[in-house]
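please work out how this folds:
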Amino acid sequence: MTTAAGTTHTTDPWQILRQAGELTEPRIRAALDRLGEPVRTVARYHFGWCDAEGRPTDAGWGKGLRGALALGGAEALGGSVEAALPAAAALELVHNFSVLHDDVMDQDATRRGRPATWTVFGSAQAVLTGDALWVLAMRELAAAPPPARCAAAVDELCRALLELVSGQGSDLAFEERTDVGLEECLAMAAGKTGALFAAACGLGALAADGTASQVEALRGFGHHLGLAFQLVDDLLGIWGDSLTTGKPVGADLRRRKKSLPVVAALSSGTPAGRRLAELYHHERPMRSADVVRATALVEEAGGRRWAEREAARQQSMALDRLAEVALDARAAQGLRSLVDLVTHRSS
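Next comes the predicted model:
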């Protein structure tokens, strides 16, 4: 990855993420410094840069995958990562805006191995801080030259945000329904997660002044990668290790959330799927024993196997889209290594 200090090429995915984070983090910190209190402290706590009292910490702000995809997409088309830095910072700000709101909506009490922001500062402050991150993201893109590229970048991100909101709306609506189908669940995931991955790669292509076909190919690559990411995320939410994922395993089942493996199981037409439906449609709260039983039923009904196969299929389609355009060989290999990271991760 090209940096301001020189050129360092690597195909190791964790090294790519580390380098992307080193480039993007200063812009994000500078953006948060423009916020007034108490929103600045709430935002810095969410990113892992301070505790609830504002004392500096280094809890970490996540993988920075979306920003890394934007930088890698630009470099793959022969552009510089410096030109893509505003987009990379904007993407991480927008992603964290969505995470803050998502935790409030889902009432998830843990994020990245520590109390979620809303549990520390309250739901109202968490929502307000998420709104502030969204504004900062737009400001990052608006300040990026030249004006023509800026307008295209803002449009790209806004389109993704509308899809994200639609996907999140469907996700919430599914919790009240008993008839969710697998295709509409995939469409929900495409909006909730795939849209921002697609925008990350599209913004990287735009920063490199890519052609319309190049932008579309990279956007499609990101779309399928995002779906693979969500499938793996749903699998980890049921069968992952909470010490590794930083989130309580089984929380989605306890809330009777219609994640992709669950909907696959419910749609399977198997005896296990029907028993899972009875458990999911029961009015009483899920107990710990119910969560254990639901976990076993999802696997018995084939939900785990389907999600694993579908993640592999989405991975393959992502790589097919990447192969549609001529790319810098080293940078393209770096993108392919990020695909492997997404589909074989444990957190």
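
use CA for all of it now, contacts and neighbours both
Noted.

show the contacting residues for the nearest residue to Ala74 once chain neighbours are set aside.
Distance criterion C-alpha to C-alpha, 6 or more residues apart in numbering; nearest residue to Ala74, sequence neighbours excluded, is Gly204 at 4.3 Å. Listed by C-alpha atoms under 8 Å, 6 or more residues apart in numbering, the contact set of Gly204 reads Leu69, Ala70, Leu71, Gly72, Gly73, Ala74, Glu75, Ala84, Ala87.

now do 7 Å
Under the criterion of C-alpha atoms under 7 Å, 6 or more residues apart in numbering, the neighbours of Gly204 are Ala70, Leu71, Gly73, Ala74, Ala84.

among those residues, which ones are in helices?
Counting by DSSP state H, the contacts of Gly204 place Ala70, Leu71, Gly73, Ala74, Ala84 in helices.

re earlier: tell me which two of the contacts of Gly204 sit farthest apart.
Gly73 and Ala84 (8.8 Å; C-alpha to C-alpha).

with neighbour numbers in mind, choose between those two.
Neighbours were counted for Gly73 and for Ala84 using other C-alpha atoms under 10 Å; Gly73 has more, 36 against 30.

related to what we said a few turns ago, which of the ones in helices among the contacts of Gly204 sits closest to Met188?
Among the ones in helices among the contacts of Gly204, and counting by C-alpha to C-alpha, the member closest to Met188 is Ala70, at 22.9 Å.

and for comparison, fold this next one:
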Amino acid sequence: MTANPEEQVWHTDTADLAPKSGDGVLAFLAECRATVVPVLREAVDTLPPPVRRVAGYHFGWLDEHGRPVADDNGGKMIRPALTLLSARAVGGGVEDAVPAAASVELVHNFSLLHDDIIDGDRTRRHRLTAWAAFGVPAAVLAGDALWALALRLLTDGDGATSAQTVRTMTLTLCRLIDGQSADTDFPLRHRVSISEVEDMAAGKTAAVMGCASALGALAGGGDLAQVSALQRMGENLGMAFQVVDDLLGIWGDPGSVGKPVGSDLTNRKKSFPVVAALASGTDAAAELASLYRFERPLTDAEAARAADLVEAAGGRAWALREAERYAQAARHALAEIDAAPDVTADLSALTALITGRDH
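Okay, here's the model as predicted:
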């Protein structure tokens, strides 16, 4: 714990962190956690105690009483991994990109804290969400604090680099808010087009993954063309991630997903599979539309029926194809730069992991 936040120095040991090829991507994600989490902890330790407790709980480091948890159940670290691999893709060192990787993870978790409140989800990673455990005001403030810490990490380095990275991050925040706003508006509307859902996901999810890749490329000394290509790679991966997330939100295994499965349907969310199903013009689409016109949350039985209707109308099959289409676009963007074969293999393996994940 740090007594004086103004004297805080962000540091970590990256000597043993090197990307692994093919099936070793899971090992690389674990090593990414081992490298980035200490930086996250060090940053969170500078927060005022009440906020620090909520943030530590959200990350899985503390229980609801503020006691350390031996086996934290934090996130998958996909975004920090994109940052570190993007730095290596342009010939930079992993150590140069660690602050940016931690910053992106802070922003991601800021959005999760607020998203759980907006969606009313009471569980995440197999336990109560922060707002359910500590109340809405405490969770909102913890999310705001993580955003502030993210900016602090970025501005701790070289001035010229910081200006460009902060600009990239703040533009990402604007896109994220725009996407989240659309996501909350869709349940209030009877009709939402596939292009509107794509625009929503481009802001809510893809922008952050694109930012992760762009910041890594900037930290690694990439040129404008490389930064642009890697940002597009990350954004396409983000779109694939969101499509898969929408599929898991309906048909995932609750034991693997760690958050309520079916809540998207209960809340009448216009996710990718749902919107594709509604646009199919089938009898199943018509029945699904009638369920989605209810001005209340769906019952468990209604949500289960809605899931069957989405599949019958072709929404599930369409979403699976879309996830692969975005993954292929990510591979094409990566091919535009002359990355080392091992880095290309790892980023390709990460793409496969995103599209094939079960949680």
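
ok, back up a step: what's the counterpart of the residue nearest to Ala74 of structure 1 in structure 2?
For Gly204 of structure 1, the aligned residue in structure 2 is Gly216 (criterion: TM-score structural alignment).

its match belongs to a helix, doesn't it?
Yes. Under DSSP: H, G, I helix; E, B strand; the rest coil, Gly216 of structure 2 falls within a helix.

where's the residue of structure 2 most remote from its centre relative to Thr168 of structure 2, distance?
The C-alpha centroid of structure 2 is most remote from Asp283, which lies 34.7 Å away (C-alpha atoms, centre = their mean). Separation of Asp283 of structure 2 from Thr168 of structure 2 (C-alpha to C-alpha, to the nearest Å): 45 Å.

same thing with Gly159 of structure 2?
Gly159 of structure 2 is 14 Å from Thr168 of structure 2, by C-alpha to C-alpha.

swap in Leu353 of structure 2?
26 Å.

ok, Arg88 of structure 2 next?
Distance from Arg88 of structure 2 to Thr168 of structure 2, by C-alpha to C-alpha: 19 Å.

the more surrounded of these two?
Arg88 (28 against 16).

show the contacting residues for the aligned partner of that one in structure 1.
Superposed on structure 1 with TM-score structural alignment, Arg88 of structure 2 falls opposite Glu75. When contacts are counted by C-alpha under 7 Å, 6+ apart, Glu75 of structure 1 touches Val81, Ala331.

residues near Gly302 of structure 1, how many?
Neighbour tally, Gly302 of structure 1, other C-alpha under 10 Å: 20.

for it, which non-adjacent residue is spatially closest?
Nearest to Gly302 of structure 1 is Ala265, by C-alpha to C-alpha, 6+ apart, at 5.8 Å.

ok, that neighbour to Thr24 of structure 1 distance?
Applying C-alpha to C-alpha to Ala265 of structure 1 and Thr24 of structure 1 gives a distance of 40 Å.

then Leu206 of structure 1?
18 Å.

who has more neighbours, those two?
The residue with more neighbours, out of Leu206 of structure 1 and Thr24, is Leu206; 28 against 24, by other C-alpha under 10 Å.

give the contact list for the more buried one.
Neighbour list for Leu206 of structure 1: Arg149, Ala153, Val215 [criterion: C-alpha under 7 Å, 6+ apart].

among these, find me the one that's closest to Asp328 of structure 1.
Val215 (14.9 Å).

show me where structure 1 has its strands.
Assigned by DSSP state E, the strands in structure 1 fall at 2-3, 6-7, 110-111, 114-115.

which outside residues touch the first one?
Pointing back at strand 2-3 of structure 1 there. Thr8, Ser80, Val81.

re the thing from before, for the residue farthest from the centre of structure 2, what is the corresponding residue in structure 1?
In structure 1, Asp283 of structure 2 lands on Pro271 (TM-score structural alignment).

what's the closest non-adjacent residue to the equivalent of Ser263 of structure 2 over in structure 1?
Alignment note (TM-score structural alignment): Ser263 of structure 2 maps to Ala251 of structure 1. Leaving aside its chain neighbours, Ala251 of structure 1 sits nearest to Gly237 (7.4 Å; criterion: C-alpha to C-alpha, 6+ apart).

could you do Val136 of structure 2 as well?
Ile117 (6.9 Å).

report the contact partners of Pro19 of structure 2.
Pro19 of structure 2 sits next to Phe28, Val343, Asp346 when contact means C-alpha under 7 Å, 6+ apart.

please identify which of those residues is nearest to Ala142 of structure 2.
Phe28 (28.9 Å).

any idea how many residues pack against that closest one?
21.

that one pairs with which position in structure 1?
Checking TM-score structural alignment: Phe28 of structure 2 goes with Ile16.

can you tell me the closest non-neighbouring residue to that match?
Per C-alpha to C-alpha, 6+ apart, closest to Ile16 of structure 1 is Thr10, 6.7 Å.

what separates that neighbour from Ser337 of structure 1, distance-wise?
In terms of C-alpha to C-alpha, Thr10 of structure 1 sits 10 Å off from Ser337 of structure 1.

quick one, what contacts Ala101 of structure 2?
Pro80, Thr83, Leu84, Ala212.

structure 1: which residue goes with that one?
By TM-score structural alignment, Ala101 of structure 2 lines up with Ala88.

how near is that match to Gly72 of structure 1?
10 Å.

what is the burial count for the residue nearest to Leu82 of structure 2 when sequence neighbours are not counted?
Leaving out its chain neighbours, the residue that sits closest to Leu82 of structure 2 by C-alpha to C-alpha, 6+ apart is Ser213, at 5.4 Å. Using other C-alpha under 10 Å, Ser213 of structure 2 has 33 other residues around it.
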